[in-house]
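Visitor: kindly return the folded structure for what I paste below:
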Amino acid sequence: MIPVCRIDDLPEGEAVRITVDDHTPAIAVFHAEDGGFYAVDDLCSHQDASLSEGYVEGCLVECPLHAALFDLRTGAATCLPARRPVRTHEVAVIDGVLHVRPAVREDAVA
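Guide: You can find the predicted model right below:
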């Protein structure tokens, strides 16, 4: 798991963007309004826009470019113009530090 930040450093309703390596897409880590922490691919599935710069509403993030909504819990696109989901990543809090385990890319080769 990759350490992101202390949970106290990510206010509710905010997000942080992390990069893992040159082969893994950037990840947006959110502190949702339900108090939960969620991580999804940072790139909107509709068009190139950073979801970490979007607007958090409950457990949804609104893309800042065309207002598509994504459920942070499942990655599902909940309204147009987005039709495809974004990938979710495992999140854990360990000793007050937020950690993310990037999901394995489906097209990755062993």
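Visitor: switch to C-alpha atoms for all contacts and neighbour counts from now on
Guide: OK.
Visitor: longest single strand anywhere in the protein?
Guide: Ordering each strand of the chain by length in residues (DSSP state E) puts strand 88-94 first.
Visitor: how near is the spatially most central residue of the chain to residue 4?
Guide: Residue closest to the average C-alpha location in the chain (Cα atoms, centre = their mean): residue 40, at 2.7 Å. Applying Cα to Cα, to the nearest Å, the value for residue 40 to residue 4 is 14 Å.
Visitor: before we go on, could you also do this sequence so I can check it against the first one:
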Amino acid sequence: MMEHVADVADLEPGEAMRLELDAPDGSPLPVALVRDEDGDFHAISDICSHGQVNLSDGEVEGRTIECWLHGSTFDLSTGRPLSLPATQPVPVYLVTLDGERVLVDVDATADVSA
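Guide: Okay, the predicted model is just below:
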């Protein structure tokens, strides 16, 4: 289900923010809403698959985000780790823009197996 999580003006290119959304089972789901340097929006798990820390506190570079603790970078489109020590991808969620509203669907994840 699409949920209005922010407005376009809430994030500048190169910024990220932490969201706490409801998972399909109703449990809290930490999500990082990221606006890459090109201005595109992405939603990924806010928890690094290696260090269990918030990715939203990391550095956005191009179309990647770097974990602040150990330096792993993740592709914002696929969730795949691009550098060690992380070896496991993080979930990526569907983002849609409705005018100035940013919507995220945590029920729809990207297929990162390709």
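Visitor: what's the longest strand of structure 1 packed up against?
Guide: The helices and strands touching strand 88-94 of structure 1, judged by 3 or more Cα pairs under 8 Å, 6 or more residues apart in numbering; DSSP states H and E, are strand 37-41, strand 97-101.
Visitor: so what corresponds to the residue nearest to the centre of structure 1 in structure 2?
Guide: When structure 2 is aligned by TM-score structural alignment, residue 40 of structure 1 is paired with residue 44.
Visitor: which helix or strand contains the aligned residue in structure 2 for residue 81 of structure 1?
Guide: Residue correspondence to structure 2 (TM-score structural alignment): residue 81 of structure 1 is matched to residue 85. Of the helices and strands defined by DSSP states H and E, none includes residue 85 of structure 2.
Visitor: can you pull out the strands in structure 2?
Guide: Taking DSSP E as the test, the strands found in structure 2 are 2-7, 15-22, 28-35, 41-45, 59-61, 64-66, 73-75, 92-98, 101-109.
Visitor: where in structure 2 does stretch 53-65 of structure 1 fall?
Guide: Counterpart in structure 2 of stretch 53-65 of structure 1, with TM-score structural alignment as the criterion, is residues 57-69.
Visitor: what distance do you get for the equivalent of residue 103 of structure 2 over in structure 1 to residue 76 of structure 1?
Guide: In structure 1, the position corresponding to residue 103 of structure 2 is occupied by residue 99, as judged by TM-score structural alignment. Taking Cα to Cα as the measure, residue 99 of structure 1 and residue 76 of structure 1 are separated by 22 Å.
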